[in-house]
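>>> My questions are about this predicted structure, shown below with the sequence.
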Amino acid sequence: MSIEIKMPALSPTMEEGTLAKWLVKEGDSVSSGDIMAEIETDKATMEFEAVDEGVIAKILVAEGTDNVKVGTVIAILAEEGEDPASVDAGGAAKASTLEPTDSQFKGSPAPVDPNNTGSEAKPVERTIEQAEDHGRPADAGAAASGSAAPRASGDRVKASPLARRIAAEKGLELSAVSGSGPNGRIVKADVESAKAGGQPAAAAAASAPAEPAAATAPAPRPAAIPDIPHETAKLSNMRKTIARRLTESKQQVPHIYLTVDVQLDALLKLRGELNASLESRGVKLSVNDMLVKALGVALMAVPKCNVMFTPDQLVTFKRADISVAVSTPAGLITPIVTEADTRSLSSISTTMKDLASRARDNKLKPEEFQGGTASISNMGMFGIKQFEAVINPPQGMILAVGAGEKRPYIVGGELGVATVMTATGSFDHRAIDGADGAELMKVFKELVERPLGMLA
């Protein structure tokens, strides 16, 4: 019997994705563990593995297809002994989405497949997106468009189990609801936008007595591209997510910025001595490794800054997991150095090198870039003197580090020249008061200027 391969839910918030690339073609044999496709979600690009053995009989969704909903049949696998040419894709092609529910994801940190297709997915890329509430927004526009005509009472009504349950609770007659899913299938959004008795909300509004139209703002128009030689690239789901999440951060999180100048000479001297002693072990500490350690220790010394804000509670973490900004060809990623406050500098260095290397190769696991209690972004290698970083919700702060440079500086009570860097902390003012943020910056400065304190 043939097996339907469906679009999996690769994260708790995934509702649809892009079938970026097929790595098999019709007629290919696959075995358990073979990678069949790459699927791009709002969180990452994932490798989709086969668990069952068989022959790819039909590919129903072409590579490059956007907005493929979770549960949509994307291919048919013919089992051993079955003639792939005899597989009927018609019924499979008509299969539609399975509505994921919250219960499928609660307490499940790993990606899951709610459709039980027997296939798994491996993450190979990242996004800065943190945990979000799961839920599918109602698509009133799709319902209003009437993508499927109402069915006669004797016809079979195609609807997802979740849509049927919601319809029963609302007293809806499904035969009068227009389906916006594949092949007119009724999904959750359709019944949520319909009124009791089966009449779609849009249709009910159309049959109501006419009222003066309320003034509405025109939809934003796409930016006009100047008549200048150029090239365009389609936004990836990851880039769209980065844009959305950072926009939400600046719009919804009240940022407060606190800046200090930090003398680096003592830290640079200690780094040289430690690297000389670690050379035989093949370890070479970077300045950033030591700053990650300093931030971790500072957060534990000022726990009011090692927090996360939620609508009804303030979460204070008992360890410092530092998300470190790394630039990759696909975009910015923040792999996490866990327990940065208690790790040795050599451990931070080797861990960071491994994470950064795998981040650039798109080989990080979700738990290696999702989470963290605070972030650090260092642009000193580009010669940037000072900048203000955008907080990565739901974290409460991020530290922006500029370049170290020779500057006039008060050394030992006298004006001299020292190696100085500027560090700016961005704090979520809902969770962190200015005085607490100032205390964190003070402790961080002291640890960097007297670095033996972070090793004690």
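Yep, it's here.
>>> Only C-alpha atoms from now on, for both contacts and neighbour counts.
Fine.
>>> which residues in the stretch 201-350 of the chain form helices?
According to DSSP state H, counting those that start in this stretch, the stretch 201-350 of the chain carries its helices in the segments 201-207, 237-252, 265-278, 287-301, 345-360.
>>> Which one of those lies nearest to residue 414?
Ranking the helices of the stretch 201-350 of the chain by proximity to residue 414 (CA to CA) places helix 265-278 first, at 15.9 Å.
>>> how much does the closest one deviate in direction from helix 287-301?
110 degrees (axes from the mean of the first three to the mean of the last three CA atoms, to 10 degrees).
>>> quick revisit: single out the most deeply packed of the helices of the stretch 201-350 of the chain.
Using mean count of other CA atoms under 10 Å, the stretch among the helices of the stretch 201-350 of the chain with the largest mean neighbour count is helix 287-301, at a mean of 23.
>>> Against that first model, consider the following:
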Amino acid sequence: MSRSKREIPHFYLSTTVDMAAALEWMRARNRELPLSARLVPAALMLKAVALAVRKVPELNGHWADDGFVPAEDVRLGVAVSLRGGGLAAPSLAHADTLSVDEVMAALKDLVARARGGRLRASETADPSLTVTNLGDQGVEAVFGVVYPPQVALVGLGRIVGRPVAVNGLLGVRPVVTATLSADHRAADGATGARLLTTMDRLLQQPEEL
């Protein structure tokens, strides 16, 4: 982390994502699934990030030899807090090609094995982008530190009910704050904004995730 803050010129962006459509779809899907396989919002958001970064490849890769090297696929790192303290960030390989159900199963498996000290070496190899989700800790927004040699990190907070105007009518909607921390050497604010808006758009059409 010291190296990251010393060497990487960070910039930060955030957006508020309406989760009403995603949660409605998730509840309908969960009625069809056994209890052990039911989805949580994190699975939908991870899949949306993976698809978004596939569409914005300028943030999917590593900074090496004074230049950006794009990754060949989407290896989505998932920050996991360990029982004894500290963090691990195992990766979901080819995360953009997995179904939401497969993302959910892989997420449960990775978290359990990370906390049990049973990760494989291939799963701890450099992810191409990392996601940190602190929603289950009650945090509404997280602005993370980019893990070198990656060039971007997406932060997800807690889903909360907020007053939102929709088609001119005010109502309470479930929303989440999504943030981006990125390396200004590899990308700029316009590129970062495309990533967040693409993620937002995907979550409004959860059936296409």
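Yep, that arrived. The model shown is predicted, which means the values in this text are computed figures rather than measured ones.
>>> Overlay them and tell me the TM-score.
The TM-score (TM-score structural alignment, normalised by the length of the second structure) is 0.95; 208 aligned residues with a CA RMSD of 1.3 Å.
>>> ok so, going back, of all the helices of the stretch 201-350 of the first structure, which one is nearest residue 17 of the first structure?
Closest approach to residue 17 of the first structure among the helices of the stretch 201-350 of the first structure (CA to CA): helix 237-252, 7.9 Å.
>>> corresponding residue for residue 206 of the second structure in the first structure?
Using TM-score structural alignment, the partner of residue 206 of the second structure in the first structure is residue 451.
>>> Format the helices of the stretch 201-350 of the first structure as JSON lines; extra columns: distance to residue 170 of the first structure.
Converted to JSON lines, the helices of the stretch 201-350 of the first structure look like this (distance: least, CA to CA, whole Å):
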{"stretch": "helix 201-207", "distance to residue 170 of the first structure": "13"}
{"stretch": "helix 237-252", "distance to residue 170 of the first structure": "34"}
{"stretch": "helix 265-278", "distance to residue 170 of the first structure": "66"}
{"stretch": "helix 287-301", "distance to residue 170 of the first structure": "50"}
{"stretch": "helix 345-360", "distance to residue 170 of the first structure": "47"}
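>>> Quick one, which of the ones you listed gets closest to residue 433 of the first structure.
Closest of those to residue 433 of the first structure is helix 287-301, at 14.3 Å (criterion: CA to CA).
>>> Correct me if wrong: the match of residue 206 of the second structure contacts residue 267.
Yes - between residue 451 of the first structure and residue 267 there is a contact at 5.7 Å, judged by CA atoms under 8 Å.
>>> For residue 422 of the first structure, what is the enclosing helix or strand?
strand 414-428 (DSSP states H and E).
>>> ok, and for the helix or strand following that strand, which residues are buried?
Using DSSP H and E, the helix or strand that follows strand 414-428 of the first structure in sequence is helix 434-449. Going by neighbour count (16 or more other CA atoms under 10 Å), the buried part of helix 434-449 of the first structure is 437, 438, 439, 440, 441, 443, 444, 445, 446, 447, 448, 449.
>>> Equivalent analysis for stretch 417-436 of the first structure, please.
In stretch 417-436 of the first structure, counting by 16+ other CA under 10 Å, buried: 418-429, 431-432.
>>> got the end-to-end distance for it?
31 Å (CA to CA, to the nearest Å).
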